[in-house]
Structure formats: structure tokens, C-alpha cells
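1. I would like to see how this sequence folds:
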Amino acid sequence: MPSTSLSQAEAQLYTLLVESIFWGLHVVSLVFCLRCLLRVEDRWKKAAEISKVMLCVVLLMACIGTLDLVMTMAANLNTLAARDGPGNSFNSSGWIDIIGVVDVIVQIILGDVMLIYRCFIVYSRSWRTILVPLVLACCGIVLIILVIFFQITLPSGAQLASPYFQLTIAAWAMTISINIITTGLIIYRIWSVDRNNLQLMNVANRHVYRNAQRVIIESGLLSTTVTAITVVVYITGSQVFSPLTGIDIQVVAIAFNLILIRVHHNRSLEARHATVTLGTSHPPVGPVARRSTLRFAPGTTMLSSVDGGDTVLLSVNVQGSESESRINPLESVDEKSTKHSSDLGHSIETKDVGRDASTPSSSVFTSHV
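-> I've put the predicted structure just below:
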């Protein structure tokens, strides 16, 4: 009866196949992500408007994913050459495998660091909030350095019987923990802002927060699920670990790109809808329109954008006792709205039309980050 387990050569071939498919998805998401980062509406962004950090991370993840695919192709060619040559045997402990391990590790570190950074921004740059994920990330980096050391110094046959195996599992566990904790913190922050601003919004406009939660949950679930499956397969010692590793390195970048794409898409829809709302607003009746200065009461929650350095349009329409707030909760939350934040560089301009409460009025807030 033929064996159903994969040989190492077959696993390498399957890895090349599935990683090529997911690399193609990665490239598609990269194109859309670059469009979001480099263009606004119908023009290219100026250099000052481009988020340099996000752009560098997106391009670096793309380079790492491409390099890993190239290494997978080289491993397959190495396997074929070893089989054709007399007296040669398959060697998995060469520089190709070392580079492949480094690719996966660097990609995962980038994903974890950017997720912690998002959590840091969402909580108004609170170091106390990200203390646990930051400690886990530091421990993970130490474990990863040890994993690379053992990968270089130990032959492949001795790795499973050495601390390499335990260190690898611990490093994966750190990554999963960071994903779960930071994603949960971000979702809780968005939910709490939604609850606090419930009195300021119509029910129809709460979809902004629901969209934010859905974006974070779906992207975090995608990355965490693939990583968890990869760890389970690695513990069992199956050769399926190699294809799953190829998938994981691409999925980490895809999940990161999807957040940027969907944030940009939701922001564009909100800005377009706000423009339409302002364009169809009724002209002032009664007292002459005048400029006034808006002051937020203590405890009022306001949101700002830190993503691409874009200008985020926040509109509030007030009529009688009914209020409507259009805001973008995906990137940052600032609870200290009574003063300007020097590090984020907020600039708020307000125009109030009409003084009578019965007269429709509109306020437009433009936040430059």
C-alpha cells in the first residue's frame, strides 16, 4: 500500500505551488495598497502627504515575500540537481533553508511590530497599554535570534532533538499571543468609543464603527488562524509545515495591506458622503452666518487619522436636539480633545452657520495629521 505521507521533495514542490498562488494575491493587494498610499482622489500625493513608514513597510513585506518565493524555487532546483547527480543526496540544511527561515521570521516581526504600533496610536500613544505586547515582542525577538543561531549551527537531523524545536514553538506562541492581545485591545477601544459617542450619532451612522471593528477582526483572524495552523502542523512533525510556512509569509503581508486598503476605502466613502451632505444643506435663515470657535467639553471623545498623513474630513450636522457625527475611528483615538496635540499636529477649523437652534447648521472639522 503506497504511503500517504509527503516526502521532503514533494513538500517543496507543493510549497512552490501554493506560495506562488498566494504571492499572486499579495501582488494584487500590493498594487491597490500603493494606490491608496500614493494617490488621493484623482491626483498623486505630494511627498509630504505620503506616509513614509507605511510605504516602507509595505514595500519591505513585498520584497521579503518575493525573496521567499525565489528561495522556494531554488530549493526545488536544488532537489532536482541532487537527484540527478550520482551519489548526491537531498540537503535541507544549506543556505537556502537558512534564508527561508530568516524571511519568515522578519515578516512575522514586521507584522507584530506594526500591529503593536496601531494599538499604540489607537490608545493615544499610551505606553502602559502596549506594555504586555511589547514585552512579548522583546521575548519573541530573543527567541528568534536563538532559533536562527541553531538553524545555522545545527544539522537538520539534530534540530528536533535540540532546544531548536522548543524555541521555535515558543516564538510562534509569542506571535499568536501578540496578535490576539493587540487585536482585542484595538477592538475594545473602538467599541468603547462607539458606546461613548452613542448620544452624538444616529443609529444609521454607527456603521462607521462596525466597519472599523470588522476590518480589524477579519485581518487579525486571517493572520492568526494561518499562524496557529502552522504551529500545530509543526508540532506534529508533518511535511505540510513547509507549504503552510509559504502561505503564512504571504498572508501576513496580505492582511497588513487589506487594513490599509479598507481604511482608505471607508475614508473615501465617508468624505464623499460628507461632501454631498454639505452640498445639499439648506442655506441659513435668520441671523447672518458668522465664524465661531468650537470648544469640546472635557471627556468628549474625538478621533483622528494617523495612517497616510491624509486630511480627514469630520462633519457634524446639528438640527434641534438631533445630532449626527461622521468620524473615522480606524486609526487613532484622542480623548484629550480640549487641547491641541503637538505630536500629531492637529489643526481644527470650524464654521458655524446660524445661531438659532431650530435652524439647520453644519460644522466642518478638518484634522491635519
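2. Please count neighbours and contacts with C-alpha atoms only from this point.
-> Noted.
3. neighbours around L13, how many?
-> Neighbour count for L13, taken as other Cα atoms under 10 Å: 20.
4. scratch that, Y164 is what I was asking about
-> 21.
5. so where do the helices sit in the stretch 151-300 of the chain?
-> Taking DSSP state H, counting those that start in this stretch as the criterion, the stretch 151-300 of the chain carries its helices at 156-159, 163-196, 207-236, 241-279.
6. Skipping adjacent residues, who's closest to I105 in space?
-> Distances taken as Cα to Cα, 6 or more residues apart in numbering put I144 closest to I105, at 7.1 Å, once the chain neighbours are dropped.
7. Sequence B follows; please return its structure for comparison with A:
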Amino acid sequence: MSSNENVSPDFSSLNLSVCCSNSKRPKFNMISNAGATLVGAFLECLFYGIYIVTMLDTLRCILLRPPSNPSDATHLNRWRKPTGIRLITLAISLALFINCSSNLAFGIMNMIQIYILREIKKPSYWINIARPFNVATQNILADIFLIYRCWVVYDRSWAIIIVPALVWVASTVLSIYILIIRTRGALEIVGVPSKSLPAFLASQFATTIAVNIYATAFIVYRIYITDKQSRRVTLDLECREGMSRTTSPGQPNRTHLQRVMRILIESGLSYTLITVVDFICVIKNSTLALIVSAINIVVIGITFNSIVIRVAAERARLRREAVGGSQMTTLKFASRLPVTRHSLALAQDLGSTSQASTPRGTEQDADEKEDLYP
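-> This next block holds a predicted model:
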């Protein structure tokens, strides 16, 4: 092979978001498919390193529980009881990590075959089929778990998740159809409708964005309403019993639920923004979609882990304040709030450390039963 030959292997099947190699390249494409894939692989490895760090911290939050007394430096690595482990959260986090790791391994293996072993004429078809499957699986898992949390926060109301569930089903069907097209294309089967692939990809991304915005907005709205009602009752109790709320100078008087809302909004915003960018790249038929989609699959896992870690850190802060008596928070009055099916379900699901969520009223029970993902 001459060194002057311009070898540009077709990487279009390495990711779910691709450009049609046979179509005329738009003017804003300043990088080839091969170059975009190399840049995407580099950034994916970079973000994967961040993902590993967050994954280890997430497992610590799920499997280990903090000491009953935050000032106690001993017994910091106490394992949770099996009944205190959120199995669904653990299963989803492990599934996302395994899926993301396999996708990165397949990509590195394929580039080794092409650039080092020079197996351009004999590509590994199974790798070109497996990577789009990894990307589709990552989106499906993230969306279904988001819908599940929305269902739990609304006291397991099926009516509230009818719309996102139907959109998720449509997204899953589109993903399956896209995988069928990719499989037929990788196997060089005649009659593959490759020209219609960008339209199906754009539709699939649109459904993912819709599910993310809907579920996140409804969860945040539910927490906002509960926090508003909780503060109203808290103010009444303080006036009635002569209590006063003390806060540090220069710090805003934010409640625990307000901090949880901020965590959800900030974490979900990163995933939504990168999905929107990927969606735009697909519509514009840009090779940048190869870069963005490589990052997107890792960002999904990082977003999931960041919510678990930040909520656990917020709960630890709340526990320290409760033990030190430095601040009376709205959650401390949960046992005096009007008990309804919806309020009790939300209080338990958000991992309140009050007696409303701990039948025996002990700190150990609160540590065992706390929810790491609101």
C-alpha cells in the first residue's frame, strides 16, 4: 500500500449517530469520518476515566453506609444490610457501566484492526453491529429508569407515566429498526434503506429528549410542590411553638428539597444538552455526530452516578446538621405534616431522616432505608 494513498475507512457503523458516507458532505463538515472517529475515541477514553471515578464513589454510596454519628471516625466502611441496598439503583448503575465499558473496548479493538493490523478489507462485522447496540441499550436503560423514578415519586401513579411510557416504547421500536438496518448494512445485504436512516436517527433522538424533559420536569415539579407545602407547615409550627430558624451569615436559606431539585436540574441538563447537540448533528448530516455520540454514551453513566453521589452527600450534610443541632430543617417536621398517601410516599422515597420514614425511629434504620436516588 502506497504511503500517498488516502485511506479513509468507513467508521459509520461504529456509532448510532452517523452520517451517510455516500451523500455529499455539507460545507460545515471540516473533518472526515476517520478523523471524527479518532477524536471521538480519544474523548470517550477521557470521559471514561471520569466515569470510573464516579462509579467507584457510587458503589461506595450504595453498598456502604455512613456512621450513625458523623463525628465518629471509626466504622466508616460499614456494609449495608441487604434490605438497605437499593437493588434497582445498583442494577442500573452496573448495567450502564458494563455496557459503556464494552462499547469502548469494541471501538479500541476495531481501530487496532484497521490502523495497526491494516485489516481494512476484512472488518469485524460483529463489532460494527455491537457498538450501535451498546448505544441504543444505554439510552433505553437511562430513559426507563427515569420513568420509573417519576412513577415512584408520584406514588406509583400509572396515569402520570402514560405519555413518557408510550414515547419510550416508540423510541425502543425506532432503536430496534435502526439496529436492523445497521446489521443488514454491515452484512452487505442488498436493499438496505440507508437513505432513510438519518430520519429514523433524528426521530429516535427526539423521543429520548422528550422523555428526559418530561420526566425530569414532573419530578422537579413534584418536589417543588412538596417543599412549598412543607415550608408553610414549618412556619406555622415555628410561630406556634416559638422556634426560630438559624442560618449561617451570607448563605441562602435553602431547604433539603430545594437542594435536591438543583441536583436533578443540573445533572439532567448535561445529558439533555449533549443529546440535543447530537440530535442537531444528525439532522445536519455532520461528521461531528461521531464525536458527540461517543461522548454521549459515557455522559449518561456520569449523569446517573453524579445524582447518586450528590444526593448522598446532601443527605450526609443534613445528618451532620441534625446531630449538631446547628439548623432546623423542614424535613425535621415531616412527622407533623398532614399524612397522605402522596406525601408519605414522597417523603419515604426522598430518604427523609425523620420518623415518618423510619418506623422504629432510630438513626440506624434511617441509614439502612435511605434512598440514594430521588
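8. care to give me the TM-score?
-> Here the TM-score for the pair of chains, by TM-score structural alignment, normalised by the length of structure 1, is 0.74; 306 aligned residues with a Cα RMSD of 3.2 Å.
9. Could you identify which of the helices of the stretch 151-300 of structure 1 is most buried?
-> helix 241-279 (a mean of 20; mean count of other Cα atoms under 10 Å).
10. post-alignment, that one versus structure 2, mean distance?
-> Following the fit onto structure 2, the mean deviation recorded for helix 241-279 of structure 1 is 1.5 Å by mean Cα distance after the TM-score superposition for structure 1.
11. Give the other helices and strands that that helix contacts.
-> Judged by 3 or more Cα pairs under 8 Å, 6 or more residues apart in numbering; DSSP states H and E, helix 241-279 of structure 1 is in contact with helix 8-38, helix 52-84, helix 95-122, helix 207-236, strand 311-319.
12. Of those, which is nearest A161 of structure 1?
-> helix 207-236 (12.8 Å; Cα to Cα).
13. so that closest one corresponds to what in structure 2?
-> Using TM-score structural alignment, the residues of structure 2 aligned to helix 207-236 of structure 1 are 255-284.
14. With distance to A137 of structure 1 added, can I get the helices and strands packed on helix 241-279 of structure 1 in JSON lines?
-> Converted to JSON lines, those look like this (distance: least, Cα to Cα, whole Å):
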{"stretch": "helix 8-38", "distance to A137 of structure 1": "25"}
{"stretch": "helix 52-84", "distance to A137 of structure 1": "18"}
{"stretch": "helix 95-122", "distance to A137 of structure 1": "7"}
{"stretch": "helix 207-236", "distance to A137 of structure 1": "15"}
{"stretch": "strand 311-319", "distance to A137 of structure 1": "32"}
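15. Those: which one's closest to L278 of structure 1?
-> Of those, nearest to L278 of structure 1 by Cα to Cα is strand 311-319, at 8.4 Å.
16. who does the closest one touch, helix- and strand-wise?
-> helix 241-279, strand 322-326, strand 361-368.
17. go again using 10 Å as the cut-off
-> Strand 311-319 of structure 1 sits against helix 241-279, strand 302-304, strand 322-326, strand 361-368, with contacts defined as 3 or more Cα pairs under 10 Å, 6 or more residues apart in numbering; DSSP states H and E.
18. how far off strand 361-368 does that strand point, in degrees?
-> 160 degrees (axes from the mean of the first three to the mean of the last three Cα atoms, to 10 degrees).
19. Quick check: the gap between whichever residue in structure 2 pairs up with I169 of structure 1 and D278 of structure 2.
-> Mapped onto structure 2 by TM-score structural alignment, I169 of structure 1 lines up with A202. Using Cα to Cα, to the nearest Å, A202 of structure 2 is found at 9 Å from D278 of structure 2.
20. Next: C100 of structure 2.
-> 17 Å.
21. And for F47 of structure 2?
-> Counting by Cα to Cα, the gap from F47 of structure 2 to D278 of structure 2 is 16 Å.
22. same question, V339 of structure 2
-> Distance, V339 of structure 2 to D278 of structure 2, by Cα to Cα: 44 Å.
23. corresponding residues in structure 1 for stretch 160-173 of structure 2?
-> So stretch 160-173 of structure 2 sits over residues 129-142 in structure 1, by TM-score structural alignment.
24. Please apply the same query to stretch 317-324 of structure 2.
-> Going by TM-score structural alignment: stretch 317-324 of structure 2 matches residues 269-276.
25. Could you do stretch 32-44 of structure 2 as well?
-> Against structure 1, stretch 32-44 of structure 2 falls on residues 7-19 (TM-score structural alignment).
26. center of structure 2 - which residue?
-> Note on structure 2: the residue nearest the mean C-alpha position is F304, at 3.3 Å, using Cα atoms, centre = their mean.
27. mean shift of stretch 100-120 of structure 1 relative to structure 2?
-> Looks like 0.7 Å for stretch 100-120 of structure 1 (mean Cα distance after the TM-score superposition for structure 1).
28. In that stretch, which residues are buried?
-> 100-112, 115-120 (16 or more other Cα atoms under 10 Å).
29. Report the contact partners of the alignment partner in structure 2 of I108 of structure 1.
-> Alignment note (TM-score structural alignment): I108 of structure 1 maps to N139 of structure 2. By Cα atoms under 10 Å, 6 or more residues apart in numbering, the contact set of N139 of structure 2 is L96, W168, S171, T172, S175, Q204, F205, T208, N296, I297, I300.
30. Could you dump those residues into JSON lines and include distance to Y214 of structure 2?
-> Shown next, in JSON lines, are the contacts of N139 of structure 2 (distance: Cα to Cα, whole Å):
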{"residue": "L96", "distance to Y214 of structure 2": "22"}
{"residue": "W168", "distance to Y214 of structure 2": "11"}
{"residue": "S171", "distance to Y214 of structure 2": "14"}
{"residue": "T172", "distance to Y214 of structure 2": "17"}
{"residue": "S175", "distance to Y214 of structure 2": "20"}
{"residue": "Q204", "distance to Y214 of structure 2": "16"}
{"residue": "F205", "distance to Y214 of structure 2": "14"}
{"residue": "T208", "distance to Y214 of structure 2": "10"}
{"residue": "N296", "distance to Y214 of structure 2": "19"}
{"residue": "I297", "distance to Y214 of structure 2": "20"}
{"residue": "I300", "distance to Y214 of structure 2": "17"}
